[in-house]
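In: What follows is a predicted structure for the sequence shown.
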Amino acid sequence: MDQSAAVWLVLLVALIAANAPYFSDRLLLVGPKLKPKVFGWRLLELLLLALLTLGLGFLLEARLGQRQPQGWEFYAAGLCLFITLGFPGFVWCYLKRHRHG
């Protein structure tokens, strides 16, 4: 896999992972169904999926070459990007009016 494909793969995984907590009512995406699932659980899932996505990025970077050390700025910007990628799921879950029946 070349560097460009790895970048696109991480971005695609991040987009899916950032929206997954909002589209699932299951606890940690595989546990029992909660109706309604409180925002705290969704936030925890978002953080865990962000860490998994970061781990995938680190893994792909290590396979392509030497992993570069990063400062706190990298992690802050990455978390902001991850939260921004999850905006469509947040809008669908909390701001869109769901029709009943």
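Out: Received the coordinates, thanks. Numbering: from 1, shown residues only.
In: For the rest of this, base every contact and every neighbour count on C-alpha atoms.
Out: OK.
In: Which element, helix or strand, includes the closest residue to F23 other than its chain neighbours?
Out: Spatially, and ignoring its direct neighbours in sequence, F23 is nearest to G89 (6.7 Å; CA to CA, 6 or more residues apart in numbering). Taking DSSP states H and E as the criterion, G89 maps to helix 87-90.
In: Would you mind confirming that the residue nearest to F23 is in contact with S24?
Out: No: the criterion here is CA atoms under 8 Å, and G89 misses it with S24 at 10.1 Å.
In: what's the burial count for L34?
Out: Residues near L34, counting by other CA atoms under 10 Å, number 12.
In: before we go on, here's another structure to hold up against the first:
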Amino acid sequence: MSAAGWFVVLLALAGANVPFLNQRLFAVVPLAAAKKSVWIRIGELIVLYFLVGALGFILEARAGNRFEQGWQFYAITFSLFIVFAFPGFTFQYLVKRR
């Protein structure tokens, strides 16, 4: 796998955990509520999936061998993105805090 491929995988791992590791919208915009709702986190997760996918698409096109993808590719990559979000989800919702 090329360096661009590893970059996209690491970016997906980081991007999948961003919604769960802070209380800001996309880790930048402060919200009025003290704690983000789960629906905002899910929305962030979906938007970040498309952003990482667009960056991967751009890097693949720059490499010169862009491949057409079917719905199966997007279903599998979204499922993998959800699996990448598990550490952040665990930290936010399953770890007990004192």
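Out: Thanks, I have the structure now. Keep in mind that this is a model prediction, so the values were computed, not measured.
In: Please state their TM-score.
Out: The TM-score (TM-score structural alignment, normalised by the length of structure 2) is 0.93; 97 aligned residues with a CA RMSD of 1.1 Å.
In: average distance between the helix holding G89 of structure 1 and structure 2?
Out: Mean deviation of helix 87-90 of structure 1 from its aligned counterpart in structure 2 after superposition (mean CA distance after the TM-score superposition for structure 1): 0.2 Å.
In: Quick one: the helices in structure 1, in order.
Out: Assigned by DSSP state H, the helices in structure 1 fall at 3-23, 39-64, 72-85, 87-90.
In: other SSEs contacting the longest one?
Out: Helices and strands in packing contact with helix 39-64 of structure 1 are listed as helix 3-23; criterion 3 or more CA pairs under 8 Å, 6 or more residues apart in numbering; DSSP states H and E.
In: how about a cut-off of 10 Å?
Out: Secondary-structure packing of helix 39-64 of structure 1 (3 or more CA pairs under 10 Å, 6 or more residues apart in numbering; DSSP states H and E): helix 3-23, helix 72-85.
In: how close does it sit to structure 2?
Out: For helix 39-64 of structure 1, the mean deviation from structure 2 after alignment is 0.4 Å (mean CA distance after the TM-score superposition for structure 1).
In: buried set for that helix?
Out: Across helix 39-64 of structure 1, burial judged by 16 or more other CA atoms under 10 Å covers 41-42, 45-47, 49-50, 53-54, 56-57, 60-61.
In: And the last one, by the same measure?
Out: Buried residues in helix 87-90 of structure 1, counted by 16+ other CA under 10 Å: 89-90.
In: Touching that helix from outside, list them.
Out: 15-16, 18-23, 42, 83-84, 93, 95-96 (CA atoms under 10 Å, 6 or more residues apart in numbering).
In: returning to what we had before: off-centre distance for the helix holding G89 of structure 1?
Out: Mean-position distance between helix 87-90 of structure 1 and its chain equals 11 Å (CA atoms, centre = their mean, to the nearest Å).
In: now stretch 15-34 of structure 2
Out: 13 Å.
In: buried set for it?
Out: Those buried within stretch 15-34 of structure 2 under the rule 16+ other CA under 10 Å are 15-20, 22-26.
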